[in-house]
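**Student:** show me how the following folds:
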Amino acid sequence: MAEENIQHVVWYCPVATRCWEELSIHFHADGNGNILQLLASIFDTRSIKEIEKFCMVAWNLWSHRNGVVWKGLFQSPGRIIQVACDMLEQWQKAQEVKSKVSCTKSAGISRWRRLHAGWLSCNVDTAVFKDNSLSSFGCLLRDEHGSFIAAIGGVWMGAFEPKVAEAMAFREALSWVKERRATNIVFQLDSQLVVNAMKLKSKVNSYFGDIIEECSSIIKDLRSYSIRFVRRSANIAAHTIAREASSVSDCVEWTSVPHFLSGVLSHDLN
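**Tutor:** You can find the predicted model right below:
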C-alpha cells in the first residue's frame, strides 16, 4: 500500500488519477518530489482557469479522503469532479459580486447636494461608544433645498458592531418616515454594507441579516424612495445628531432646528 500523504491523496492515488484523466489535466511530476514542487510546476505552466479547477478538485479530493477515513463515505471520481465544478462556479459568482461591490466603494457623494423638486432627503448615521457600552443614532429629514424639516435621535444600551448599529439606525429611519407618511425619500447613509445589503437583497444568516430583512419589509410600504451611499463628509449632520442623542435617555424628535445643528446645516448649504 502506498504511503498516504498530501501528494498521494491529491495526485497519485487511483481516485485522484481518474479525476485528472477525466479532466484531461496531465502534469509531469516526479513521484519522489514533494507537494510544493508539484504545485510549482502547475502554477508555472497552466492557465488561471486550469489552476482554479485544479485547486478546487484537489481540495475536494482531500475532503473525500476525510469522508472515507472518518465516515466511510466513498464518492466516484465523476461525483468529486461535479462537486468541485459546482463549488468553483459558486466561488466565481461570489467574486463577481465582490468585484461589483468593490467598484462602488470609491463612489459616493462627498457633500450634501440639493435634490430634484418634490423629493426629501433622510440622512442616517450612528455613533458607538465602547467605553460607555452604548450606541446612538441620528436621522435628519430635509427638503429639496436642504431646509430642515425634522430630526430624531435615540440611544441603545450596548456598543454594537458598526454594521449592526448602522442597520438598526436605518430601521429606525424607515419606521419614522413611514409614521410621517412621507413620500419621495432619498435615504442617504455612509454605510456601504447596509446600502449594498438592501440593494443585493440576498439573505444573510446573522443578526445583521435579520435587521436588513426587517428594513426590507418596512420599506415595501413606502412610495417613491431610493437608497444612496454617501461619504461621511456628506453625512456630518446626521452624525452630529447621533452623537448628541447619546446624552438622552430615550428617542427624541426635533421639529425645529436644534442649537447644536444650525452651524452644520449652514455649512452644508454653502
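**Student:** please count neighbours and contacts with C-alpha atoms only from this point.
**Tutor:** OK.
**Student:** roughly how far does His259 sit from Ser135?
**Tutor:** Here the criterion is Cα to Cα, to the nearest Å. By it, His259 lies 22 Å from Ser135.
**Student:** cool, and Ser266?
**Tutor:** If you measure Ser266 against Ser135 using Cα to Cα, the figure is 27 Å.
**Student:** do the same with Ala169
**Tutor:** 10 Å.
**Student:** check Lys98 too.
**Tutor:** 29 Å.
**Student:** the two: who's more crowded?
**Tutor:** Looking at Lys98 and Ser135 with other Cα atoms under 10 Å, you find the greater number of neighbours at Ser135, namely 26 against 11.
**Student:** one more, so I can put them side by side:
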Amino acid sequence: MWRATKDALPTRANLTHRKVLTNPTCQVCETEPESTFHTLWSCPKLKEAWKVHFETLKNETQECLTFLDVFKTCLEQPHNTYFFAMLVNQIWFRRNKLRLGEEVVDLKLLNSKARDALHEFQLATAVPPNPPPIRTPIKWNPPPSEWFKINFDRAVFKEQAKAGLGSIIRNDHGLVMAASTQVIPLPTSVKMVEVLAARKAFIFANELGFDKVILEGDSEIAIRAMKCDDYSAASFSHIVSDIKAVAAQFRCVIIQHTRRQGNMVAHSLARTSCNFPPFCTWMEEVPLSSFAVYSAETINNT
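**Tutor:** Below you'll find the predicted structure:
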C-alpha cells in the first residue's frame, strides 16, 4: 500500500517512463495505460472485484485521479480499510501472475481470498495475554541518502551439482532498483561460492551505473577477505582480486557484514535461482517467489 500510494509500483506506465518498456498499455483491458490508479482501481476488468464491498467507495471516488486520492477517501469515510488493503494486494498479486502467464483465480473469488488473508493476518498479529519480552530483531537497514545497498547471498544445490547466486540493489527508501539470480556449476568449496556471489553482485551494480554503494552479505569469510588489504593464499584469492578491481571503479564503496535476518531477500533469490533460467534480472521489482520476503522487510524498515 505504501508503494501504491507513492506511485512506486513497477506498472507498465512507470516502466515505460523509465525507458524499460516501450508500450504502457494495460495487458488486461488493452484500452488504457497501466498506471497505478488504473491497474489497482479504475481498470474496467476490476469492476466485479470492487463492486462486492466497495461500490459506495467507487461512487465517492469518481472525481479521483490518483490511487492516493482513493486511499485518502477510504480512510476518511467509514470503510473497512484493512480489507481494502488486502483486496488491493490480491489484485496486484493476480496482475503479476497474469504478466508471467501463470494461472490465476477468477476475479469473483478475490474478495474471499482477501477476507481469508485478512483473517490469517489478524490471528498472526493478535497480542497474547502475557506476551514474551520484546527483543530488538536484526533486520535490513536502508543505506544513507543518495547511496545504494547491494545485498548478496548464495545457495548450494548438491544433487544438481550447481550453485545459485542472488543479489538485490535498493535505494535509501528501500525501493528495488534491480535484482538478479544466476545458476553456475558447483565450485570446489562453499567459500568459493560466497565470494563468487559477492563478485557477481558488484559487477551487476557496476554495469547498472551505481557509484555510491554498500555491499552487504552474511558471509563473514567473504566480507573479511574483501576488506583485507594483505595478500591471501586462499583458493579464492584471485576472485577477491577481481572484486577489488571492480570496487575501484565505484566513486564510494563500503563493504559490511550482516546476519542472515538482515539478508533475507538476497537469500530468497539465491534459494529460488534454480527455478529460473541460468541468468535472470528484474528491474525495479523482485520475482514473485521473493515478493513476500521483500514486502515484509520493507514494511519493517519504513
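**Student:** all helices of the first structure, in order?
**Tutor:** With helices called from DSSP state H, the first structure shows them at 6-7, 14-22, 35-45, 48-71, 77-105, 162-179, 192-200, 207-219, 236-245, 262-269.
**Student:** what span of the second structure lines up against the fourth one?
**Tutor:** It stands for helix 48-71 of the first structure. Across the second structure, nothing matches helix 48-71 of the first structure (TM-score structural alignment).
**Student:** same deal with the shortest one?
**Tutor:** On the second structure, no counterpart of helix 6-7 of the first structure exists by TM-score structural alignment.
**Student:** tabulate the helices of the first structure (a markdown table), appending distance to Asp143 of the first structure.
**Tutor:** A markdown table is the format used below for the helices of the first structure (distance: least, Cα to Cα, whole Å):
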| stretch | distance to Asp143 of the first structure |
| --- | --- |
| helix 6-7 | 65 |
| helix 14-22 | 64 |
| helix 35-45 | 58 |
| helix 48-71 | 52 |
| helix 77-105 | 26 |
| helix 162-179 | 13 |
| helix 192-200 | 22 |
| helix 207-219 | 20 |
| helix 236-245 | 14 |
| helix 262-269 | 12 |
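**Student:** out of these, nearest to Trp119 of the first structure?
**Tutor:** Trp119 of the first structure lies closest to helix 162-179 among these, at 13.1 Å (Cα to Cα).
**Student:** the second structure: matching residues for the closest one?
**Tutor:** Aligned using TM-score structural alignment, helix 162-179 of the first structure spans residues 190-207 in the second structure.
**Student:** list of residues touching the matching stretch?
**Tutor:** Contacts with stretch 190-207 of the second structure, where a contact means Cα atoms under 8 Å, 6 or more residues apart in numbering, come from 150-154, 156, 163, 165-169, 186-187, 215, 217, 219, 221-222, 235-236, 239-240, 242-243, 246-247, 249-250.
**Student:** do you know how far the residue positioned nearest the centre of the first structure is from Gly146 of the first structure?
**Tutor:** By Cα atoms, centre = their mean, the mean C-alpha position of the first structure lies nearest to Leu193, the distance being 4.6 Å. Using Cα to Cα, we find Leu193 of the first structure at a distance of 26 Å from Gly146 of the first structure.
**Student:** ok, back up a step: now, of the helices of the first structure, which is deepest in the fold?
**Tutor:** With neighbours defined by mean count of other Cα atoms under 10 Å, none of those is more surrounded on average than helix 236-245, at a mean of 24.
**Student:** give me the mean distance between that one and the second structure.
**Tutor:** Superposing on the second structure and averaging over aligned pairs (mean Cα distance after the TM-score superposition for the first structure), helix 236-245 of the first structure comes out at 0.8 Å.
**Student:** same for that helix, what does it pack against?
**Tutor:** strand 120-129, strand 134-142, strand 148-157, helix 262-269 (3 or more Cα pairs under 8 Å, 6 or more residues apart in numbering; DSSP states H and E).
**Student:** where in the second structure does it fall?
**Tutor:** Counting by TM-score structural alignment, helix 236-245 of the first structure sits on residues 264-273 of the second structure.
**Student:** counterpart of Gln252 of the second structure over in the first structure?
**Tutor:** Rather than Gln, residue 252 of the second structure is Cys. Alignment note: Cys252 of the second structure maps to Ser224 in the first structure; criterion TM-score structural alignment.
**Student:** is its match in contact with Ala182, as I believe?
**Tutor:** No - with the criterion set as Cα atoms under 8 Å, Ser224 of the first structure and Ala182 do not qualify as a contacting pair; they are 9.5 Å apart.
**Student:** looking at the two, which is more packed in?
**Tutor:** Between Ser224 of the first structure and Ala182, Ala182 has the larger neighbour count (other Cα under 10 Å), namely 16 against 12.
**Student:** returning to what we had before: quick check: neighbours shared by Ala169 and Ser135 of the first structure?
**Tutor:** If you check Ala169 of the first structure and Ser135 against Cα under 8 Å, 6+ apart, the residues they both contact are Thr126.
**Student:** identify the residue of the first structure aligned to Val52 of the second structure.
**Tutor:** When the first structure is aligned by TM-score structural alignment, Val52 of the second structure is left unaligned.
**Student:** sec struct for Val52 of the second structure, please.
**Tutor:** What DSSP: H, G, I helix; E, B strand; the rest coil gives for Val52 of the second structure is helix.
**Student:** give me every residue that touches it.
**Tutor:** Shown in contact with Val52 of the second structure (Cα under 8 Å, 6+ apart): Asn111.
**Student:** corresponding residue for Ala292 of the second structure in the first structure?
**Tutor:** Ala292 of the second structure maps onto Gly263 of the first structure when the alignment is built from TM-score structural alignment.
**Student:** list the contacts of the equivalent of Ser145 of the second structure over in the first structure.
**Tutor:** Here Ser145 of the second structure is matched to Ala117 in the first structure, going by TM-score structural alignment. Ala117 of the first structure makes contact with Glu144 under the criterion Cα under 8 Å, 6+ apart.
**Student:** that concludes my questions; thank you for your assistance.
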